[in-house]
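Undergrad: all I have is the shape, not the residue letters:
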């Protein structure tokens, strides 16, 4: 198993040099308890410590919420970083060089230079806001009810129309070409350079490591457009970033939810009122990439909309995006004519929180909007089913698809089987009776997960699984691939626990739970566990094969195809005669 951009040997060296207890201690107060350390879990609210760290195994596990993994996983969870960022930060701390191809190294160097330039600009903008050139900007923020303390928290600044920015960049060795490339300076037709964001209040957009990746500038005059963003680059893609997420990370974890709004000042105003679990889109429609980013912190996503028709149309689009991303999101509708900034200033924080608490599932809102009125014509009812089915066919998550089909049928007042068949067939799935329900594959999953856990924890279990080609029994291709890679890691004399970050979250958590001496596998004969799982998976696989062959045989009988009937009957006979054990 590899980590993609860095060798496993390097990952192991990083983990040896930076003990997990040392890293976790920066976030959690730990106390020694036997061979492990315990403390209050940083991933959920609790009063009694259920969070355990094993220095011997290099793993953590929470018995309250089930979070678990190694030092990379911990930083990915608590900081919201991707794997690369976690490795780079720990490698720097450990003094371990990361070797990379020259082209990749050049791209990394270019990104770091861009971050440095944007940081210089951000500091210059903050100085300008506090100086004489920022007088009008300060008056604007005061008019909007934004305090200087709140402005400082979010790094808000001001870009004057004079030469202050160019001079600040030049003092730090930033060339004109660099400033133009990263969207800080523009060039007029006569060759004169000018600040691209002149006359705008500046909002720095930070990534999850805290680096300024770009800016959004809000005019305080009558300029158009009202908002101007940095150009799209390798480090700044509007559809993949959220204003305020870096600042809101801890509040999101503490509250267990995140609220998505449209305006940057909405975020600042709400945070100023004590509601800090709020982020804003970048002047674009809510995207699946942004949803996936938020899922690193919480599964409860609230999206705030205006109460007018435009807001409700936006909510319909947001439901489709959320469903396609596999997220069960909720909608918050404010009183008509209000946005979060105006509402919190006029009604107060308690009224805003009450509105958040009244959030309705986006799915319910969408289906109710599509539902025909009582007494509607058959054509209108058929159109409603068709419109909803067209959306459901794009939902890839099987569990969410199942829930949405049931809820849609209930709210539309139509037969569930009718809607299920329409959505399923549109998704290109088999229409042969009897249909295999989504939950059938889900029922197989516990044995698959347990088998992968046993393979990760035991060389002997891995060898047993490899000898019997256990991967062919999995209904989940992803878990089959993980199981095979773990077994291959054992065969190469690698420790799979050192690459735990590459495993699915449920595997990470269960393995970590075992490592701290708890969980259903603690003390179990892992080889026997693997054998039992393989036996159950074989039974399930054969049952699925039997159901498919039986359905095909019935279809052949209805068609009167004697040759196909004979072939299928023989295959069924052979399947019945196969031995029961894997």
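TA: Cool, the structure landed. Quick caveat, the model's predicted, so the values are computed rather than measured. Numbering: from 1, shown residues only.
Undergrad: going forward, measure contacts and count neighbours with C-alpha atoms only.
TA: Noted.
Undergrad: give me the neighbour count for residue 331.
TA: 26 (other Cα atoms under 10 Å).
Undergrad: dump the residue contacts of it.
TA: 302, 303, 304, 305, 315, 359, 360, 361, 362, 365 (Cα atoms under 8 Å, 6 or more residues apart in numbering).
Undergrad: what's the burial count for the fourth one?
TA: Meaning residue 305. 24.
Undergrad: wait, doesn't it sit right on residue 316?
TA: No: taking contacts as Cα atoms under 8 Å, residue 305 lies outside contact range of residue 316: 10.7 Å.
Undergrad: do you know how far residue 281 is from residue 313?
TA: Per Cα to Cα, to the nearest Å, residue 281 is found 17 Å from residue 313.
Undergrad: more neighbours: which of the two?
TA: Legend: neighbour count by other Cα under 10 Å for residue 281 and residue 313, higher for residue 281 (21 against 13).
Undergrad: contact partners for that one?
TA: 238, 239, 241, 242, 243, 260, 261, 262, 263.
Undergrad: can you give me the helices for the stretch 301-450 of the chain?
TA: 309-324, 340-347, 349-357, 362-370, 378-392, 398-412, 416-426, 438-457 (DSSP state H, counting those that start in this stretch).
Undergrad: same question for the stretch 451-582 of the chain.
TA: 459-467, 477-491, 505-515, 526-559, 562-577.
Undergrad: most packed of the ones you listed?
TA: Among those, helix 505-515 has the highest mean neighbour count (mean count of other Cα atoms under 10 Å), at a mean of 23.
Undergrad: got the angle for that one vs helix 477-491?
TA: 40 degrees (axes from the mean of the first three to the mean of the last three Cα atoms, to 10 degrees).
Undergrad: just the angle between helix 505-515 and helix 438-457, please?
TA: Using the same axes, to 10 degrees: helix 505-515 against helix 438-457 is 40 degrees.
Undergrad: packing partners of helix 505-515?
TA: strand 59-62, strand 68-69, helix 438-457 (3 or more Cα pairs under 8 Å, 6 or more residues apart in numbering; DSSP states H and E).
Undergrad: contact partners of that helix?
TA: 54, 57, 59-63, 66-70, 449, 452-453, 456-457, 500-501, 519-522.
Undergrad: drop anything exposed from those.
TA: 54, 59-63, 66-70, 449, 452-453, 456-457, 500-501, 521 (16 or more other Cα atoms under 10 Å).
Undergrad: now tabulate the helices of the stretch 301-450 of the chain in a markdown table and tack on distance to residue 277.
TA: Below are the helices of the stretch 301-450 of the chain laid out as a markdown table (distance: least, Cα to Cα, whole Å):
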| stretch | distance to residue 277 |
| --- | --- |
| helix 309-324 | 19 |
| helix 340-347 | 13 |
| helix 349-357 | 11 |
| helix 362-370 | 19 |
| helix 378-392 | 30 |
| helix 398-412 | 25 |
| helix 416-426 | 36 |
| helix 438-457 | 33 |
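Undergrad: and the comparison structure, right after this:
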């Protein structure tokens, strides 16, 4: 029979080595994938998990370990599978003589097994025993580990004396076995004692969590000074660390804490390697659970192999024992170097190192007093051993003298020379040569080849062979081996671009076969480095394209051909690009007023001029530079500057030195390289540069078509074009534009006209339909653009039903806040953000939602006669995309806007406030507008004013101001009356009113056809109060409610009707037949006007109501009526009591909180806030104070404050 030693040896072979002989495996992260060897399949469903030592075949549902794989693949028995693996892996078979165990052998094996189990039970008992002991106070104070970490790593304590021995005897464990387990010792006098005494215990587990042994650290001293004191006083100095005896376990075959770290290493795909157990625990304190350490021994091959099962990426943190005075490395740093070198030579790819900055400290000591953010910064400071540490050390040593330089060149050369992967080794060599010129003296040894290459291949191909092990002949690639010439492929390749897409990076490659046929194809990075994938993709090319090579051949070809390949980045958005200061269109990039068109691959080349030698030296290595019209690959800017000498300065001064950068616009790609990209919206975003229209002509046409609305439309267009500048000035805010009105009034025409400034069909013919498009679809669309306009159409009050979705989304469009979205096509998560001006159009206004209303500039469209000739001309320009020329014209002035906008905006703000104060003083407004209303208007007026000296308008700036003030007055009138009435209706909508009892909605025979709302207010009030309290609100009293409703425009009669049919307060004559009330009182309002403001919240039980019958009264008449009522109310109040008395009797308010909230929202000082409140008091706007308090006091902290106290505070 096969010996157990052989079976264990087979089980320790990495499963990927066993399976890899039968399946072409491809590594992806911590797994390997390949096609099933058990079934015929096109897509790989077979996986190998090295960390668990198992395979899984989803097509055949087979699974198991490496031995099981061979059994199922070849139909072998267990014994035959072991033999097969031993033969393929070079393991010597060991047999137990005889086909069966003898009775004596069987007895021995059973005894050995029982003994092993008994020892494991002893170790488990000891582990529990140590954990139950109290730690010394000094350990807690010095080490400062949390209880969570101590428990996680099962740290314990071995007390002084023989406490464990006593416990073992008490629980009747075998003392002889305890001695074998390394828990108990026996002296020359045959006396037993605890092996670990007065020590902090660190248990060591295998990777599956089974305890193997213990390490004990003395508690007699923790610092070097304490150790020296013991020696000085001639006291016993205990050994610092005690480990379980070697007879118990093999130190070099396990890693400390791998049982905890392995899952974290698998997840993160990198491990942290430290020297000591406490270093591991200290990192865990700061949530780095992927740390391991050698178990009190040198870093062994077995430990490296164990780590390799989980990752090929390791960060080593050293003990800092560098002596700055002596300038020498200590054992800790030397150990780190040794570990790093060995890992690289064992095939690890990313090996990084960190040395604590404080001399004489290990990771535990250094990180003990650090915060989490400081530890994160420390870990993120790790440097590549090859690219940084080795380079820095070589540079420092090389500067000391010829001897040191020679030694360090040889040392670095031997490190790189022994990296097993050819491509990695060559890249590391070239990188160090480029960064440290003396290393060029070291030549990587080449394999001796006795070859006789064909004489007609040319010197360049011969050089390629000796450097890259292949050469070109007859449009094919060949290599040469012992048997002679071997063809790798029947074609040659040219890497055109490396395209960094938003999805998967692509290489654009030109292929030309030996028969002269050429083709261009985009491959993913994986498809260019995995031979099987590359072979498959090449075979799909039309024509005789054949790859016969191996993976190492492909690696060498890539090493040569990828040098200097042009990298093309895909921008995240089109429109204005802040990083490069150009404007991206669907057909190219507008840079310095020139449209650089995309080539057939969708790639645009942009030249960025360098202004000085300083700029030249900042250019990265391997950058393509345009020098006097020719492209050069600059491998090192320092070397290039030295080579060019004074010529470089001359070229720079004559603007002949440019960095070449390439940008990939997938929507402009006609070759279908990125065939999974939609790009339909971006394709419509097309610039048509022409001389048929300019800004002056366009503005004149727009003004003729849209009249007064054209002014703010033009301002909004300008704001959108430079939105990033205005958005920043406004503290991350830009308003939306609301276009509303009945059908056929021109609102969609207006939205379309502004959208067409970015393409003949940008936003398509009717904009984005907010009812049909999903929230995710809208988010995804707006995220494609920057500094453009997005047009959302068909807005209506019905959107309120989707309040948590689209309505809230529109509000975020003003603030530009990010929202998580996910692409349904490529399954990617992104942070979607609106960076554009946004137009909302529809029959309904946004008034029903105060939050959205505050963020919009309203333009109400009413039936007017268009200038048909101007309309036709403008439409022709728009349909042919010619209006984009105007956008290109304005983009020339970006630097002017950047420089002057802040100053202009301040002047515009001051002028708007001056004019608004006049409006307020003359009684044409009921209160001074909120900050946001003014900011909205400022954002569109300021661009017009800024451009007034640069562009010609069909109107004056004075006319713009007049139009802007009218717009503000309109918005104030809506907001004033709506705020308090909207609150009332929102409460009573949930108060349980009964139709026909508390209210009714019906027409009257007054000749107007109006639908009217009849409210029995006195009957409603008890339900209103209860509903208010349930909603955590303070209810208004009945008289205040009545006043508010009567002041609303829906209660103001503007029609000539009989007295009994008038709106307002009817003391009698109203019939409620359902409850037999035929002559009662009610408050009557125009339900159509309420509907306009989104206040039609009460259920209707009539069928003859239609929204197209709504009648809108004259704005000016209602304003005058409201103003008149306000003045009358003020006179009444002033004659009786202070206007705030009633307010403070019915509401609880703390003035200091009011002032604090005011400052938080609107800025300014206490004095500003008090002045604001005093103005409200002087003007008698108690209701406005109430509204502001409800809006501003988010914390709702309230106490009663007397009228006298308020006056005292305000006057003080």
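TA: Looks like it came in fine. Here the structure is a predicted model, which is why all the values come from computation and not from measurement.
Undergrad: quick revisit: nearest to residue 328 of the first structure among the helices of the stretch 451-582 of the first structure would be which one?
TA: Nearest to residue 328 of the first structure among those is helix 505-515 (19.0 Å), distances taken as Cα to Cα.
Undergrad: which residue packs closest to residue 125 of the first structure, ignoring adjacent ones?
TA: residue 157 (4.4 Å; Cα to Cα, 6 or more residues apart in numbering).
Undergrad: so that neighbour touches residue 128, yeah?
TA: Yes: in this structure residue 157 of the first structure lies within contact range of residue 128 using Cα under 8 Å: 6.8 Å.
Undergrad: which of those two has more neighbours?
TA: Comparing residue 157 of the first structure with residue 128 by other Cα under 10 Å, the one with more neighbours is residue 157, at 27 against 20.
Undergrad: distance check, that one against residue 114 of the first structure.
TA: 19 Å.
Undergrad: that older thread, JSON lines for the helices and strands packed on helix 505-515 of the first structure, including distance to residue 529 of the first structure?
TA: As requested, these are arranged in JSON lines below (distance: least, Cα to Cα, whole Å):
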{"stretch": "strand 59-62", "distance to residue 529 of the first structure": "22"}
{"stretch": "strand 68-69", "distance to residue 529 of the first structure": "21"}
{"stretch": "helix 438-457", "distance to residue 529 of the first structure": "7"}
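Undergrad: out of the ones you listed, which is closest to residue 12 of the first structure?
TA: For these, proximity to residue 12 of the first structure was assessed by Cα to Cα; strand 59-62 is nearest, at 12.9 Å.
Undergrad: quick one on the thing from earlier: from residue 312 of the first structure, how far off is the residue nearest to residue 125 of the first structure?
TA: With distances taken as Cα to Cα, residue 157 of the first structure is found 33 Å from residue 312 of the first structure.
Undergrad: which bit of the first structure covers stretch 897-914 of the second structure?
TA: Using TM-score structural alignment, stretch 897-914 of the second structure corresponds to no residues of the first structure.
Undergrad: show residues contacting that stretch.
TA: The contact list for stretch 897-914 of the second structure, computed with Cα under 8 Å, 6+ apart, reads 722, 725-726, 729, 934-935, 938-939, 941-943, 945-946, 961, 965.
Undergrad: could the helices of the stretch 451-582 of the first structure go into a markdown table alongside distance to residue 223 of the first structure?
TA: Shown next, in a markdown table, are the helices of the stretch 451-582 of the first structure (distance: least, Cα to Cα, whole Å):
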| stretch | distance to residue 223 of the first structure |
| --- | --- |
| helix 459-467 | 65 |
| helix 477-491 | 51 |
| helix 505-515 | 48 |
| helix 526-559 | 64 |
| helix 562-577 | 73 |
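Undergrad: just to revisit the earlier point, which of the contacts of residue 331 of the first structure still touch in the second structure?
TA: Retained in the second structure: 302, 303, 304, 305, 315, 359, 360, 361, 362, 365, out of the contacts of residue 331 of the first structure (criterion both residues aligned by TM-score structural alignment, their matches' Cα atoms under 8 Å).
Undergrad: out of these, who's nearest residue 485 of the first structure?
TA: Nearest member of these to residue 485 of the first structure, counting by Cα to Cα, is residue 302, at 37.7 Å.
Undergrad: list the contacts of that closest one.
TA: 257, 258, 259, 260, 329, 330, 331, 332, 356, 359.
Undergrad: make a ChimeraX selection of whichever of those turn out to be buried.
TA: A single ChimeraX command selects the buried members of these (16+ other Cα under 10 Å):
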select :257,258,259,260,329,330,331,332,356,359
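Undergrad: conserved subset of the contacts of residue 302 of the first structure in the second structure?
TA: Retained in the second structure from these, counting by both residues aligned by TM-score structural alignment, their matches' Cα under 8 Å: 257, 258, 259, 260, 329, 330, 331, 332, 359.
Undergrad: name the nearest residue to the equivalent of the fifth one over in the second structure, sequence neighbours excluded.
TA: Counting by TM-score structural alignment, residue 329 of the first structure lines up with residue 351 in the second structure. For residue 351 of the second structure, the nearest residue in space outside its immediate sequence neighbours is residue 314; the separation is 5.0 Å by Cα to Cα, 6+ apart.
Undergrad: translate that neighbour into the numbering of the first structure.
TA: Residue 314 of the second structure maps onto residue 301 in the first structure, by TM-score structural alignment.
Undergrad: from memory that match sits against residue 257, does it?
TA: Yes: applying Cα under 8 Å, one finds residue 301 of the first structure in contact with residue 257, separated by 5.9 Å.
Undergrad: mind listing what's buried in stretch 136-153 of the first structure?
TA: 136, 137, 138, 141, 145, 146, 147, 150, 151.
Undergrad: show me where the stretch 851-1000 of the second structure has strands.
TA: When secondary structure is read from DSSP state E, counting those that start in this stretch, the stretch 851-1000 of the second structure shows strands at 856-860, 999-1003.
Undergrad: where in the first structure does the last one fall?
TA: Under TM-score structural alignment, the alignment places strand 999-1003 of the second structure onto no residue of the first structure.
Undergrad: stretch 702-712 of the second structure too?
TA: Against the first structure, stretch 702-712 of the second structure falls on no residues (TM-score structural alignment).
Undergrad: what comes up buried for that stretch?
TA: Here stretch 702-712 of the second structure shows 702, 703, 704, 705, 706, 709, 710, 711, 712 as buried, counting by 16+ other Cα under 10 Å.
Undergrad: let's see which of those residues end up in helices.
TA: 702, 703, 704, 705, 706, 709, 710, 711, 712 (DSSP state H).
Undergrad: my read is that the fourth one contacts residue 870, right?
TA: Yes: contact between residue 705 of the second structure and residue 870 holds when scored by Cα under 8 Å: they sit 6.3 Å apart.
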